[in-house]
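In: Pasting the sequence and the predicted model now:
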Amino acid sequence: MSTWTADELTRIGTAEELQVSSTRTDGTLRPYVTIWAVRAGDDIYIRSAYGSANPWFVRAGRSGTGRIRAGGVEKDVTFAAASPEAHAAIDAAYHAKYDRHGPAIVGTVTGSDAEATTYRLVPRAG
């Protein structure tokens, strides 16, 4: 595993949306799904707005790996768990970036219910 560069963190963190794809068992990528993403500290996080049964979220969890595109960055990633201590900062980042869309929408990716649908994106070397 590797780490994000400062440029990647800025570009992905400021992009309005992120496209995420999980890896199939044969190594090919599934179609991309467009979602919201935030930067909290030196990490990038994504959450499922429609719960843990959302198909993209389930597939990402099963495969454990995939690829993201945002802000001109395209990178292979591992879908990792977020540490429990990170959730307050993740919520704050979602509010700061997306509150202009209204509380009903932002509420789908913030709060204690959203914690179970969080992946930390870890860039993969190569």
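Out: Yes, it's here.

In: rest of the way, CA atoms for contacts and neighbours
Out: Noted.

In: Break down this structure into its helices, ranges please.
Out: 6-14, 55-63, 87-98, 103-106 (DSSP state H).

In: could you dump those helices to JSON lines with mean neighbour count and distance to P123?
Out: Formatted as JSON lines, these follow (neighbours: other CA atoms under 10 Å; distance: least, CA to CA, whole Å):
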{"stretch": "helix 6-14", "mean neighbour count": "17", "distance to P123": "10"}
{"stretch": "helix 55-63", "mean neighbour count": "17", "distance to P123": "14"}
{"stretch": "helix 87-98", "mean neighbour count": "18", "distance to P123": "18"}
{"stretch": "helix 103-106", "mean neighbour count": "13", "distance to P123": "26"}
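
In: T23: which of those helices is closest?
Out: With respect to T23, and counting by CA to CA, the nearest of these is helix 55-63 at 5.9 Å.

In: And the residue nearest the centre of the chain?
Out: Among the residues of the chain, the one closest to the centroid is I46, at 2.2 Å (CA atoms, centre = their mean).

In: The structure to be compared is supplied as follows:
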Amino acid sequence: MTSFLWPRSNSRGSDMWQQDQLDRIVKADDLHISPFREDGKTYGTPTWIWCVQVKGELYVRGYHGTASRWYQAAVKQRTGRISAAGSVIDVSFEPVSLSDEINNAIDEAYEEKYRTSSYLRPMIDKRARAATVRVVPRDTREHHR
């Protein structure tokens, strides 16, 4: 089954998530990220990662900071896909500057969502903050698994 979602545009002019879709992704907490490999055609091995939403946008971070393999591929290739909440979605990856003020709000979202996890502290330290990525839908198609 495939459903079609019309993207919204944000202040940067890029597509945004439909709020109900974003809510499903974040609530499911089963996001797997697959940036393209070097050839720009083959998806990388899906990597399970944490995700949060801030101001209607989806953010992820590399636990191992910029050394995270998925992060390096995402920054280099800029596109790929995610699978979450029963859907596979084509996305773009936009690195977030360490100095970007949104990082404080992302920290708060991680603290709220993952407050009981022993992995929380590393996800809000400088190393992980340096590997923050905004995940943006590339088109309106949502493929259900």
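Out: Yep, that arrived. This is a predicted model, so every value here is computed, not measured.

In: tm score of chain vs chain?
Out: TM-score of the superposed chains, computed with TM-score structural alignment, normalised by the length of the first structure, equals 0.90; 124 aligned residues with a CA RMSD of 1.5 Å.

In: The helices of the first structure: which one's closest to V73 of the first structure?
Out: Ranking the helices of the first structure by proximity to V73 of the first structure (CA to CA) places helix 6-14 first, at 6.6 Å.

In: Over in the second structure, find the residue span the closest one aligns onto.
Out: Alignment note (TM-score structural alignment): helix 6-14 of the first structure is matched to residues 19-27 of the second structure.

In: Tell me, how many residues neighbour the equivalent of L121 of the first structure over in the second structure?
Out: Taking TM-score structural alignment, the alignment pairs L121 of the first structure with V135 from the second structure. Other residues within reach of V135 of the second structure, judged by other CA atoms under 10 Å, total 27.

In: give the contact list for the residue nearest to T110 of the first structure when sequence neighbours are not counted.
Out: Of all residues not flanking T110 of the first structure in the chain, D91 sits nearest, at 5.2 Å (CA to CA, 6 or more residues apart in numbering). Contacts for D91 of the first structure were tallied using CA atoms under 8 Å, 6 or more residues apart in numbering; they are 109-111.

In: longest single strand anywhere in the first structure?
Out: Longest strand in the first structure by number of residues (criterion: DSSP state E): strand 73-80.

In: so it matches what in the second structure?
Out: Counting by TM-score structural alignment, strand 73-80 of the first structure corresponds to 87-94 in the second structure.

In: Run the chain-centre distance for the matching stretch.
Out: Here stretch 87-94 of the second structure is found 8 Å from its chain centre; the criterion is CA atoms, centre = their mean, to the nearest Å.

In: average offset between that stretch and the first structure?
Out: Superposed on the first structure, stretch 87-94 of the second structure shows a mean distance to its aligned partners of 1.1 Å (mean CA distance after the TM-score superposition for the first structure).

In: contact partners of that stretch?
Out: 74-75, 78-83, 133-139, 141-145.
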